[in-house]
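Q: sequence first, then the predicted structure, then my questions.
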Amino acid sequence: MLKVASDFALALTVTLGVLLIWRLNDQITYILWLFALPPAAFFTFGTRRASVALGLLLIALLLSPFVSPAAMSPETFSLSYFVRVIAAFFTLSLFSALGEYSRAHTQRTLVALTREMEQCACTDPLTGLLNRRGIYDRLNEERARATRSGSTFSVILCDVDHFKNVNDCFGHQCGDHVLHQLAEHFRRSVRGQDVVCRWGGEEFLFILPETDEQGALNLAEKLRSTVEQTPVNYHGMPIDITLSLGVQECTLTESPEFHIRVADQKLYIAKEHGRNKVVSGNIEELMPQELIA
């Protein structure tokens, strides 16, 4: 409907311009209204559509001496006046086009910068993964998608064991290198639709669409085993790393925040029982009732 209204307004603009050109030498005040059309057309219809409309008007202006009744009489037609009108109309149209192009370019740049800033605000600068701020939007999107499709999804909360020892023994640059390498490994290990997030510090969160707890458990065990068997290389020095992971299948009756909290409790159990473990299953059977949030 808006497109139809815009086309109708553009057609009226061209029609009005043709009528003004038709009365070119009848009264000078008629042609003055013609100069209001270029800036209004570019502002209203954009560069491409306004250029077409004003191009048609320029052609009509060039043809006006041959078809306009006011130009048929030598007494009313002035060639110098006609040339000045064409030059003024073309110049005004050109500057209006440049102004509209500049405005549109600035707007596109601002939109791109806004998107870039939003992405930076939701991205962890060290690993390039989503940060905690960005993950909640993805969790809510996944919950809405699962509600529509009637499917399920799972989350895995992962923590690097004894990460403080890495920083203390080898320095924070080594710790950053370990986190970056783990993030790359996690990205390569998951499916395209899965989401990996740096949850905070040395913790990572996985969102696994269309995955039940058993599928999430299989992935968690694969990650744990692979990391354990593959030391991180830091300037030729192997750094042994292990992971503790908590797995939780998300139901639609509870919020994503609740399921992350449960996954965190399972992660706590894994650490309490020696680390380098994956914990899943019913939290009520794994923890004392008073510790369950």
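A: Looks like it arrived, so ask away.

Q: please count neighbours and contacts with C-alpha atoms only from this point.
A: Will do.

Q: next, count neighbours for T76.
A: As a burial measure, the neighbour count of T76 was computed by other CA atoms under 10 Å and equals 13.

Q: likewise Q173?
A: Using other CA under 10 Å, Q173 has 12 other residues around it.

Q: for it, what is the enclosing helix or strand?
A: Q173 is part of helix 172-189 when elements are defined by DSSP states H and E.

Q: now that helix: buried residues?
A: Residues 174-183, 186-187 are the ones in helix 172-189 that count as buried (16 or more other CA atoms under 10 Å).

Q: stretch 24-37 now?
A: Neighbour-count burial for stretch 24-37 [16+ other CA under 10 Å]: 24-26, 30-31, 34-35, 37.

Q: among these, which pair sits farthest apart?
A: Within these, D26 and L37 form the most distant pair, 19.3 Å apart (CA to CA).

Q: adding distance to V111, write the buried residues of stretch 24-37 out as a markdown table.
A: Below are those laid out as a markdown table (distance: CA to CA, whole Å):
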| residue | distance to V111 |
| --- | --- |
| L24 | 43 |
| N25 | 46 |
| D26 | 48 |
| Y30 | 41 |
| I31 | 39 |
| L34 | 34 |
| F35 | 32 |
| L37 | 28 |
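
Q: between the residues you listed, which sits nearest V67?
A: Checking those against V67 with CA to CA, the nearest one is L24 at 10.7 Å.

Q: below is structure B, check it against A:
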Amino acid sequence: MLYLVVTGGAEGTGPIWIFIVSPVTYSIRGLKRGTSDIFIFLLAIMLGFYCADMFNIYEYKPAQFPYRIVFSFIIVALLTGFYEQSREKYSNKIIALSQRNERLATIDPLTELPNRRHAMHKLSEFKKEHAYKGIPFVLLLADVDNFKKINDKYGHNFGDEALIHLANIFKKNIPQNAVASRWGGEEFLIAIPNVSVTEGVNVADKIHDSLKKAAVSLRTNTVNLTISIGVVQSEENRSIDLDIKHADQQLYKAKEQGKNRTCSA
């Protein structure tokens, strides 16, 4: 472009090509970098016109032609910049909306734990690692004891606070590579990769101990939650649904034996 400006191109029409620079630059470089690039380019073009005249390389006619080209380029660059600003603003809104929708699709809004859909996706990944790498995982299926009575006695707001409290207990007591999810209602599923059933039971015991030490409080009401937990280890040739079914059987056994306990297989 600078060469066309200095030499005039074909019959002085070379500078006309500079008008494609601003839309192309903004589309490639974005608003901030594009603006700085176009500013530098504009200075170079003005220098090119100056050199063409100073060193008699090319004589533009009329003499006002270079000024008109420069002012026209500035106007086109400004309009293109305003368009790019609007495009980026709209694009950022679309990205933010997409991220929000993605979060809503995978996170339970009350407890901020992964929801059932996301948990199944992670379980599929764990199952593949079990099949191809021989890395098993342990499932902990937990259910809040007497949750309906808590809701009926203290209200649904207290029940929601209890579930949030329980979710925070899970986050503090499970390994970093584990996934705790809200499975449905007052039921939660925790998947821990590369551990034994014994280690899974130890995690369950830590959760029980934490619930004993930390009560749920809302206004004047305070309750120590208890949960029943079923623990099983995945089997390579068993489906995820069957793994969960076996965990549910252990959970049912814990309920039958008096609740507030862990049963494992």
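A: It's in. Being a predicted model, the structure only gives us computed values, none of them experimental.

Q: if we can go back for a sec, check which helices and strands the helix holding Q173 of structure 1 sits against.
A: Helix 172-189 of structure 1 is packed against helix 163-170, strand 232-234, with contacts defined by 3 or more CA pairs under 8 Å, 6 or more residues apart in numbering; DSSP states H and E.

Q: how far apart are the helix or strand encompassing E129 of structure 2 and its match in structure 1?
A: For E129 of structure 2, the host element (DSSP H and E) is helix 116-133. In this overlay with structure 1, the average offset of helix 116-133 of structure 2 from its partner residues is 3.1 Å by mean CA distance after the TM-score superposition for structure 1.

Q: now do that helix: distance to the chain's middle.
A: Mean C-alpha position of helix 116-133 of structure 2 versus that of the full chain (CA atoms, centre = their mean, to the nearest Å) differs by 19 Å.

Q: try stretch 85-93 of structure 1
A: Relative to where its chain is centred, stretch 85-93 of structure 1 has its mean C-alpha point 41 Å off (CA atoms, centre = their mean).

Q: which SS state does the residue mapped onto C158 of structure 1 from structure 2 fall under?
A: Here C158 of structure 1 is matched to A142 in structure 2, going by TM-score structural alignment. Reducing the assignment to helix, strand or coil with DSSP: H, G, I helix; E, B strand; the rest coil, the entry for A142 of structure 2 is strand.

Q: residues in contact with the closest residue to A142 of structure 2 other than its chain neighbours?
A: Spatial nearest neighbour of A142 of structure 2, excluding adjacent residues (CA to CA, 6 or more residues apart in numbering): I229 at 4.3 Å. When contacts are counted by CA atoms under 8 Å, 6 or more residues apart in numbering, I229 of structure 2 touches 140-143, 204, 250-251, 254, 260-263.

Q: kindly report the same for F163 of structure 1.
A: Taking CA under 8 Å, 6+ apart, we find F163 of structure 1 in contact with 175, 202.

Q: the residue located most distally from the centre of structure 2 and I164 of structure 2, how far apart?
A: Distance from the centre of structure 2 peaks at N56, with 60.1 Å (CA atoms, centre = their mean). N56 of structure 2 sits at a distance of 79 Å from I164 of structure 2 (criterion: CA to CA, to the nearest Å).

Q: ok, now G14 of structure 2?
A: To I164 of structure 2, G14 of structure 2 is 68 Å away according to CA to CA.

Q: and the strands in structure 1?
A: Ranges of strands in structure 1, per DSSP state E, are 153-160, 195-200, 203-209, 232-234, 237-239, 243-250, 278-279.

Q: so which of those strands is nearest V52 of structure 1?
A: Across those (criterion: CA to CA), the nearest stretch is strand 195-200, sitting at 46.8 Å.

Q: that closest one vs structure 2, average distance?
A: Averaged over the aligned pairs, strand 195-200 of structure 1 sits 1.2 Å from structure 2 after superposition, using mean CA distance after the TM-score superposition for structure 1.

Q: so that strand matches what in structure 2?
A: Going by TM-score structural alignment: strand 195-200 of structure 1 matches residues 179-184.

Q: who touches the matching stretch?
A: Applying CA under 8 Å, 6+ apart, the set of residues contacting stretch 179-184 of structure 2 from outside is 108, 111, 113-116, 119, 122, 170-171, 174, 188-192.

Q: can you rerun that using 10 Å?
A: Contact partners of stretch 179-184 of structure 2, identified using CA atoms under 10 Å, 6 or more residues apart in numbering, comprise 106-108, 110-120, 122-123, 139-143, 163, 167, 170-171, 174, 187-193.

Q: could you tell me how many residues sit around the aligned residue in structure 2 for I86 of structure 1?
A: For I86 of structure 1, the aligned position in structure 2 is occupied by V70, per TM-score structural alignment. Look at V70 of structure 2: counted by other CA under 10 Å, it has 19 neighbours.

Q: how about H118 of structure 2?
A: Burial of H118 of structure 2 is recorded as 19 neighbouring residues (other CA under 10 Å).

Q: same question, E141 of structure 1
A: Using other CA under 10 Å: E141 of structure 1 sits among 12 other residues.

Q: longest helix of structure 1, counting residues only.
A: Ranked by residue count under DSSP state H, the longest helix found in structure 1 is helix 79-121.

Q: which residues sit in contact with R108 of structure 1?
A: Per CA under 10 Å, 6+ apart, neighbours of R108 of structure 1: 102, 114.

Q: what do we get in structure 2 for it?
A: In structure 2, the residue matched to R108 of structure 1 (TM-score structural alignment) is N92.

Q: same question for I21 of structure 1.
A: That one, I21 of structure 1, aligns with V5 by TM-score structural alignment.

Q: what's the answer for L32 of structure 1, then?
A: Counting by TM-score structural alignment, L32 of structure 1 corresponds to I16 in structure 2.
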